[in-house]
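Colleague: Just the structure for this:
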Amino acid sequence: MALMITDECINCDVCEPECPNEAISQGDEIYVIDPDRCTECVGHYDEPQCQQVCPVDCIPHDPEHQESEAQLMEKYEQITA
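Modeller: Just a heads-up that it's a prediction; the model follows:
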C-alpha cells in the first residue's frame, strides 16, 4: 500500500530527501507522494523513512492504493532496474 500526505502537513521539507524512490515532491499546497513510486521503503529500509522523520505524523497509508509486500517489492525492483 502506498503512503499519502494529509493536509496536516506543515511543509517542513524533511520527508522529501529521505525518500529513496524520489516519490515525494512539493505539491500546490503541501508535499505529495506519487503512489506509482512509493514502495513504503520496501527494498531499501525496514520502515518508511518519511514516516520516521515526519514531526506531525501526517503520512498514513493511502487506502486507495493497497498493495501487498510482494507487490511493493515488485515495484521496487522495477524502479531500481
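Colleague: From here on, just use CA atoms for contacts and neighbour counts.
Modeller: Fine.
Colleague: What about Val56, how many residues nearby?
Modeller: Neighbour count for Val56, taken as other CA atoms under 10 Å: 11.
Colleague: Roughly how far does it sit from Ala70?
Modeller: Distance of Val56 to Ala70, given as CA to CA, to the nearest Å: 29 Å.
Colleague: So which residues of this structure form helices?
Modeller: Under the criterion DSSP state H, helices of the chain are mapped to 49-53, 69-80.
Colleague: Please give the structure of this sequence too, so both can be compared:
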Amino acid sequence: MKSDKEKCLYCGACVGTCPKNAIYLEETRVVFDEERCVKCRLCVKVCPVGAISE
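Modeller: Predicted coordinates:
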C-alpha cells in the first residue's frame, strides 16, 4: 500500500481502521508496514480523499 503525499490530509483515519496495526503516521508521511499488512484495503475504503492505493 502507498499514500499520495499531495492528497493525504494526515487525518489518521487509515491508522485507526487497520486491523493489523500496519499503518502509522510520521511527521510528513504515512508509513505502511508491508510485513503486517494483509491487503484488506480497509485503509483505502476509509480514506476521505482517496490518497491510498496499492
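Colleague: Need the TM-score from the superposition.
Modeller: The TM-score (TM-score structural alignment, normalised by the length of structure 2) is 0.83; 53 aligned residues with a CA RMSD of 1.1 Å.
Colleague: hmm, back to that, quick one, which of the helices of structure 1 is packed in tightest?
Modeller: When those are scored by mean count of other CA atoms under 10 Å, the highest mean neighbour count falls to helix 49-53 (a mean of 17).
Colleague: whereabouts in structure 2 does that one align?
Modeller: Aligned by TM-score structural alignment, helix 49-53 of structure 1 falls on residues 42-46 of structure 2.
Colleague: how big is the offset of that stretch relative to structure 1?
Modeller: Stretch 42-46 of structure 2, aligned to structure 1 and superposed, deviates on average by 0.7 Å (mean CA distance after the TM-score superposition for structure 1).
Colleague: Contacts for that stretch next, please.
Modeller: By CA atoms under 8 Å, 6 or more residues apart in numbering, the residues outside stretch 42-46 of structure 2 that reach it are Ala13, Cys14, Val15, Thr17, Cys18, Gly50, Ala51, Ile52, Ser53.
Colleague: Of all the helices of structure 1, which one is nearest Ile5 of structure 1?
Modeller: helix 49-53 (9.7 Å; CA to CA).
Colleague: Pull the distance from that closest one to the chain's centre.
Modeller: Relative to the chain's own centre, helix 49-53 of structure 1 is displaced by 9 Å; criterion: CA atoms, centre = their mean, to the nearest Å.
Colleague: any idea which of the contacts of stretch 42-46 of structure 2 is closest to Lys5 of structure 2?
Modeller: Ala51 (7.6 Å).
Colleague: Pull up the gap between Ala70 of structure 1 and Glu40 of structure 1, please.
Modeller: Counting by CA to CA, the gap from Ala70 of structure 1 to Glu40 of structure 1 is 12 Å.
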